[in-house]
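Trainee: could you look at this predicted model? Sequence included:
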Amino acid sequence: MLSPSQVWAQEHQIYSLDRVATSSLRLHVGPSVLAKTAIPATTLLILLYLAISALTLVQSSTFQEALHGPVLCEYIPDAPPRRQEEIRNYLGCEASSALVLFAGVAAIGLVPVFAMTYLSVRVLRFRADLFGTVLVIQGALKSKRFGLSTAYVRLDATSGRRIPYLQIVESASASGRLYLRDVHTPLMPAGDLLAVAEAIESGRRPEPFAGQAIQTAMALRRLASDPLARSSA
């Protein structure tokens, strides 16, 4: 006979067909229109600025001199062969360490570009769908699936702006957050909150996870029906 913890572990691995609906519910939550516009636009401006700066630097006389040496180095082949090496060393015709410095600065400059590009893709691709009791959150590179009927869930809020979110944990390597609103967006509609609450309540969990799930579902229902709770969330 399986213990409650073993049954719960099996439910984490297999979602029964009767729990997954054929149609999905698109949750009205995610980055605001301002974020979807401002972040990609900022990324493009950064790319344009870095491209212009790099082109200006490469075409500058200082960089060309660091790359090829002084202009007089072009006339070294006209000098006697035995003195060419001496003249080259005297004029400093070898490539200087400025090239290494330029490469290092360029590599450092690419870090914010990659970060902003990733953030832009994440903002533009984000979506959250509820397939019965299975929540699918689309990220920048891949989507995450969570079984709300069996996962450990709780409501929390970020520090500072106090943005509420649903913490979802299925295992040590499978966890995520569903933010109930963004900085410049209203709280998730009441219908969406009720759908998430019903998905959480539909499963069975061992204690203390069952009690935490019930409290979380009740809090979601209160956010859906209580105007005062919605305004303060």
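Mentor: Alright, I've got the coordinates. No experiment lies behind these values; they were computed from the predicted model shown.
Trainee: only C-alpha atoms from now on, for both contacts and neighbour counts.
Mentor: Will do.
Trainee: contact partners for residue 120?
Mentor: Neighbour list for residue 120: 36, 39, 40, 43 [criterion: Cα atoms under 8 Å, 6 or more residues apart in numbering].
Trainee: try 6 Å
Mentor: Residue 120 sits next to 39, 40 when contact means Cα atoms under 6 Å, 6 or more residues apart in numbering.
Trainee: can you point out the buried residues in the helix or strand it falls within?
Mentor: Using DSSP states H and E, residue 120 sits in helix 98-125. Buried residues in helix 98-125, counting neighbours by 16 or more other Cα atoms under 10 Å, are found at 113, 116, 117, 119, 120, 121, 122, 123, 124, 125.
Trainee: okay, one more to line up with it:
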Amino acid sequence: MKTVIFDLDGTLADTSADLIAAANSCFRNLGYGDVLDPVGDAHTAFRGARAMLGLGFSKVRPGFTAAEVMEQYPILLEAYAEEIDTHTRLYDGAVEAVEGLRTSGYAVGICTNKPEDLADRLLMRLGVRDLFGSMIGAKTVGVSKPDPKPYVAAVEEAGGVLAQSFLVGDTETDRNTAKAAGVPCVLVTFGPDGDGVKKLEPEALLAHYNDLSRITKELIG
């Protein structure tokens, strides 16, 4: 089957506020208060838990160590799991676009660097887990994007064929993953980097999910 694989954070859903809230809970417990700004630091939120912790520590404790970040990492994940969908919302038109692909005979799946259990939980809470034929998260296959193995696994688990697939994402990591897998990449312009993703020269840009059906036909028929 022809297949479309999606990144999750910053591509299908805006998860930044809940991620920032989880990181801030760590800093509150350490006595620093809410160190990260939900709007100003949203860009870093999509880079993962360690990136958020590193940014926060850089603001309050410039001489922080990697060990301090790793000490807070599981605490952040636990806090995030508890409040995973308080502010998170799917991007406008995402559900309709995925449903349209399925109706048209395409396989769809997810390849994310979010831990698989958290990704599953989030999509269940949002009521859309059943729309996706595959779910490959961080370390599901032992490595994470931009290594191509998770992408290949997402295509295969969805029942697709690599040569007739492409990746929808929002960052340089997704662009590099697609390059490594030898497939086209579509980058959204409503994610954390906005129009800045143009410089990554993806095969297509997606300004709204209303355009995904057309782009899909252009890329894989």
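Mentor: The structure has been received and is ready for your questions. Everything numeric here is computed off the predicted structure, so don't read it as measured data.
Trainee: now the TM-score, please.
Mentor: Aligned and superposed, the two chains score 0.23 in TM-score terms (TM-score structural alignment, normalised by the length of structure 2); 95 aligned residues with a Cα RMSD of 6.0 Å.
Trainee: can you give me the helices for structure 2?
Mentor: 16-29, 42-45, 49-60, 66-82, 94-103, 116-126, 149-157, 172-181, 212-220 (DSSP state H).
Trainee: wait, residue 6 of structure 2 sits on residue 174?
Mentor: No. The pair residue 6 of structure 2 / residue 174 is not scored as a contact, 9.5 Å apart, by Cα atoms under 6 Å.
Trainee: now do the shared contacts for the two.
Mentor: Counting by Cα under 6 Å, 6+ apart, residue 6 of structure 2 and residue 174 have no common neighbour.
Trainee: which secondary structure elements does the longest strand seen in structure 1 sit against?
Mentor: Assignment by DSSP state E gives strand 164-171 as the longest strand of structure 1. With contacts taken as 3 or more Cα pairs under 6 Å, 6 or more residues apart in numbering; DSSP states H and E, strand 164-171 of structure 1 sits against strand 152-157, strand 174-179.
Trainee: what is the burial count for residue 214 of structure 2?
Mentor: When neighbours are counted by other Cα atoms under 10 Å, residue 214 of structure 2 registers 11.
Trainee: if I look at it, how far off is residue 179 of structure 2?
Mentor: Per Cα to Cα, to the nearest Å, residue 214 of structure 2 is found 22 Å from residue 179 of structure 2.
Trainee: how about the longest strand anywhere in structure 2: buried residues?
Mentor: The longest strand of structure 2 (DSSP E) is strand 107-115. Going by neighbour count (16+ other Cα under 10 Å), the buried part of strand 107-115 of structure 2 is 107, 108, 109, 110, 111, 112, 113, 114.
Trainee: for the closest residue to the second one other than its chain neighbours, the count of nearby residues, please.
Mentor: Closest residue to residue 108 of structure 2 in three dimensions, ignoring its sequence neighbours and counting by Cα to Cα, 6 or more residues apart in numbering: residue 4, at 4.9 Å. Using other Cα under 10 Å, residue 4 of structure 2 has 25 other residues around it.
Trainee: one more: the one 10 residues further on?
Mentor: Burial of residue 14 of structure 2, expressed as a neighbour count using other Cα under 10 Å, amounts to 21.
Trainee: ok, residue 71 of structure 2 next?
Mentor: Number of residues near residue 71 of structure 2 (other Cα under 10 Å) recorded here: 10.
Trainee: so who does it touch?
Mentor: Residues counted as contacts of residue 71 of structure 2 (Cα under 6 Å, 6+ apart): none.
Trainee: separation between it and residue 137 of structure 2?
Mentor: Per Cα to Cα, residue 71 of structure 2 is found 22 Å from residue 137 of structure 2.
Trainee: same thing with residue 151 of structure 2?
Mentor: Remark: distance between residue 151 of structure 2 and residue 137 of structure 2 (Cα to Cα) = 10 Å.
Trainee: more neighbours: which of these two?
Mentor: Counting neighbours by other Cα under 10 Å for residue 151 of structure 2 and for residue 137 shows that residue 151 has the greater number, 33 against 27.
Trainee: ok, the more buried one to residue 215 of structure 2 distance?
Mentor: Distance from residue 151 of structure 2 to residue 215 of structure 2, by Cα to Cα: 19 Å.
Trainee: now swap in residue 95 of structure 2 and tell me
Mentor: From residue 95 of structure 2 to residue 215 of structure 2 the distance is 16 Å (Cα to Cα).
Trainee: of these two, who's got more company?
Mentor: Set side by side, residue 95 of structure 2 and residue 215 show more neighbours around residue 215, with 17 against 14, by other Cα under 10 Å.
Trainee: give me the nearest residue to the more buried one, chain neighbours excluded.
Mentor: Among residues not flanking residue 215 of structure 2 along the chain, residue 204 sits closest, at 7.3 Å (Cα to Cα, 6+ apart).
Trainee: wait, doesn't the one you found sit right on residue 175?
Mentor: No. Between residue 204 of structure 2 and residue 175 there is no contact under Cα under 6 Å: 10.9 Å.
Trainee: which one's more surrounded, these two?
Mentor: A direct count of neighbours by other Cα under 10 Å for residue 204 of structure 2 and residue 175 places residue 175 higher, at 25 against 18.
Trainee: now do stretch 3-14 of structure 2: distance from first to last residue.
Mentor: 23 Å.
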